[in-house]
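[1] coords please:
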Amino acid sequence: MPLVLLTATALVFLAANSILTRAGVLDGTDPLVFAVIRVAAGAAVLTALAARRGITLTGTRRWGAAAALSVYLLGFSLAYRSLDAGLGALILFATVQLGLFALSLLRGEPTGPLRLAGMALALGGLVWLLLPGGGVAARPLDVALMVAAGLGWAAYSLAGRSEPRPLAGSAGNFLIATLAFALAAPFWWGAPVTAFGALMAAASGAIASGLGYALLFRVLPRMGIATAGVAQLAVPVIATLLGAALLAEVPPPRALASGALVLAGIALATFRYSTIRSSGS
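    Below is the predicted model of the structure:
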């Protein structure tokens, strides 16, 4: 299958998590139960895919990655109680990129003026998006939860950069996170769940997460650094389009304008910085 088609499929899978989660929670399924079903379904698929070559379950890195994954899953599901699918995906994606950028500053990595300007533009767009008014309906608590989810995903992504066996490690991360959710059963046991919501959670875990991440691991090594970074900008765009088409969630004009600023800023910072790294390697 051509690289372009594989990449497009992986990005659609990633964006589908927002649609499936929003649809399942809107149907009446408790967000915590949704997260439990999602992580268990993802663990089952990733375990099946990685079983032949072994699954990595040991090491301090594994527990840290599983904790970051759990934070992402919890924040992501809970935030979609009020956030539209596209808005949630944009906040998540912007938080991930800004979090990784802040970490790079703390580590003393080289940062040129264009990268600083790009991230400043993205941060300004995100602040404008979340200011009161403008037709953007979002509860502050749910926005904070999506920001927490983004930071969790940023930490998980950082752990994955040094993962020697990505698929085996991901399977281990999902299995450990599933165990953690099982031990926390007193907090979610008996919470409401609908048949449709359970189906959405299983699809999110098994297909959009399990198969989506496995496919992403396959295509990323075949892409240039700059291409991989910029290509992921499509995720919130796809989520917004799918949200409008399937959930009738049409973003107001200010959300579209501020979202464009966020994506433009991240594109400027990511592409420019990745190009410098590529040419200097």
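[2] contacts, neighbours, all on C-alpha from now
    Noted.
[3] from memory Gly169 sits against Glu163, does it?
    Yes. With contact defined as C-alpha atoms under 8 Å, Gly169 reaches Glu163; the gap is 6.9 Å.
[4] before we go on, could you also do this sequence so I can check it against the first one:
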Amino acid sequence: MSDLSAFLSRFSIALYTLIALVAFAANSVLCRMALSTQQITPLIDPSSFTAIRLIAGALVLWLLMLLRTTKTNTTNLTSRGSLFAAGLLFTYAVTFSYAYVLLDTATGALILFAAVQISMMLISYFQGHRLTLLEWIGALLAFSGFAYLVLPGVSAPSITGLVLMSISGCAWGGYTLLGKKSVNPLFDTGYNFIRSIPLVALMILVVWILPQLTSTPQTTVLSVKGVWLAVLSGAIASGIGYALWYQALRGLTSTHAAVLQLTVPVIAAVGGILFLDEVISFHLSVSAGIIFVGIALVIFAKAHPVSKPTQ
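    Okay, here's the model as predicted:
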């Protein structure tokens, strides 16, 4: 590979990563805007938000796949993605929505990506990946900034919200690691979204139809603004954002992918300030600086594989 080709490849990976991280943060902001209980009535209920989000993402990705297949002779497209990845995607999305009824933007993003880091690093460790000393220092520094952001200035979260968002983060960590094996990010992401639709239908049956059959109170809430927020979250921030993330993962190690996602709570917190009238604080600025220094150390550290001693 020529120097120019190598540079363009690194640049594209960096660009895809940046857009994907912003998309992750946008999901937190859009979801919280739609589901916030600080309003007299939420704009939409969690199950409706999840259903519209996943269906919108599937439709947009399906259209992009149609455009792509007219230009290439791609065969056996239905082998892309997997049922397991679709299950992780649905689990992430539904627990994410229900958690954001109980958590604010910054707290939800912090819990989500703490669970992402723990799950990804544990899985990578058991798969044999070992960190160098500089990577350990950078990761610990990034986690220190992460802890500084959440502990002093954010009130204790709802236990139910904490559990739901932790499940969501673990599901997303697994989904991200599966993306490392993707050879066609657009089609893998698209078919993962499409395969999640039966699970969406099951959720609709349970949440929307079952109350009517059992004479229990109906909890469905829909408004035009709430629907549009869900569509934006699904079509742009989720569908396109996740496809770009799978593309970026081809050039990132699992450790780099895990630590880079620590920037998302910071971006989400800024989004909360801009769109949800949250007040900026000094400790947010300091923690952001600590996180970015830690990430820089991890990225620029040279990884040296640790070989297991021979018997």
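[5] Superposing both, give me the TM-score.
    Once superposed, chain against chain, the TM-score is 0.81 (TM-score structural alignment, normalised by the length of structure 1); 274 aligned residues with a C-alpha RMSD of 3.4 Å.
[6] Looking at Gly169 and Glu163 of structure 1, which has the bigger crowd around it?
    Gly169 (26 against 15; other C-alpha atoms under 10 Å).
[7] Can you tell me the residue that sits opposite Gly128 of structure 2 in structure 1?
    Applying TM-score structural alignment, one finds that Gly128 of structure 2 aligns to Gly108 in structure 1.
[8] Is its match in a helix, a strand, or coil?
    Using DSSP: H, G, I helix; E, B strand; the rest coil, the structure places Gly108 of structure 1 in coil.
[9] can you count the residues close to it?
    9.
[10] ok, now Arg62 of structure 1?
    Neighbour tally, Arg62 of structure 1, other C-alpha under 10 Å: 21.
[11] what's the helix or strand for it?
    helix 60-79 (DSSP states H and E).
[12] mind listing what's buried in that helix?
    61-63, 65-79 (16 or more other C-alpha atoms under 10 Å).
[13] can you check stretch 112-126 of structure 1 too?
    Neighbour-count burial for stretch 112-126 of structure 1 [16+ other C-alpha under 10 Å]: Arg115, Leu116, Gly118, Met119, Ala120, Leu121, Ala122, Leu123, Gly125, Leu126.
[14] Same list (those) but as TSV, adding secondary structure.
    As requested, the buried residues of stretch 112-126 of structure 1 are arranged in TSV below (three-state DSSP):
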residue	secondary structure
Arg115	helix
Leu116	helix
Gly118	helix
Met119	helix
Ala120	helix
Leu121	helix
Ala122	helix
Leu123	helix
Gly125	helix
Leu126	helix
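[15] Present these as TSV; the columns should include distance to Arg254 of structure 1.
    Output for those, formatted as TSV (distance: C-alpha to C-alpha, whole Å):
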residue	distance to Arg254 of structure 1
Arg115	25
Leu116	24
Gly118	20
Met119	19
Ala120	18
Leu121	15
Ala122	15
Leu123	15
Gly125	10
Leu126	11
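[16] SS state for Glu278 of structure 2?
    Classified using three-state DSSP, Glu278 of structure 2 is coil.
[17] Just tell me what it corresponds to in structure 1.
    Aligned counterpart of Glu278 of structure 2 in structure 1: Glu249 (TM-score structural alignment).
[18] What's the local residue count around the nearest residue to its match once chain neighbours are set aside?
    Leaving aside its sequence neighbours, Glu249 of structure 1 sits nearest to Gly243 (C-alpha to C-alpha, 6 or more residues apart in numbering; 5.4 Å). Gly243 of structure 1: 25 surrounding residues under other C-alpha under 10 Å.
[19] Also Gly280 of structure 1?
    Neighbours of Gly280 of structure 1 under the rule other C-alpha under 10 Å: 7.
[20] dump the residue contacts of it.
    Gly280 of structure 1 makes contact with no residue, according to C-alpha atoms under 8 Å, 6 or more residues apart in numbering.
[21] Over to Leu112 of structure 2?
    When the contact criterion is C-alpha under 8 Å, 6+ apart, the partners of Leu112 of structure 2 are Met165, Ser166, Ser168, Gly169.
[22] Likewise for Pro42 of structure 2?
    Ala34, Leu35, Ser36, Val221.
[23] tell me the secondary structure for it?
    coil.
[24] Quick check: it vs Cys31 of structure 2, distance?
    Distance of Pro42 of structure 2 to Cys31 of structure 2, computed by C-alpha to C-alpha, to the nearest Å: 11 Å.
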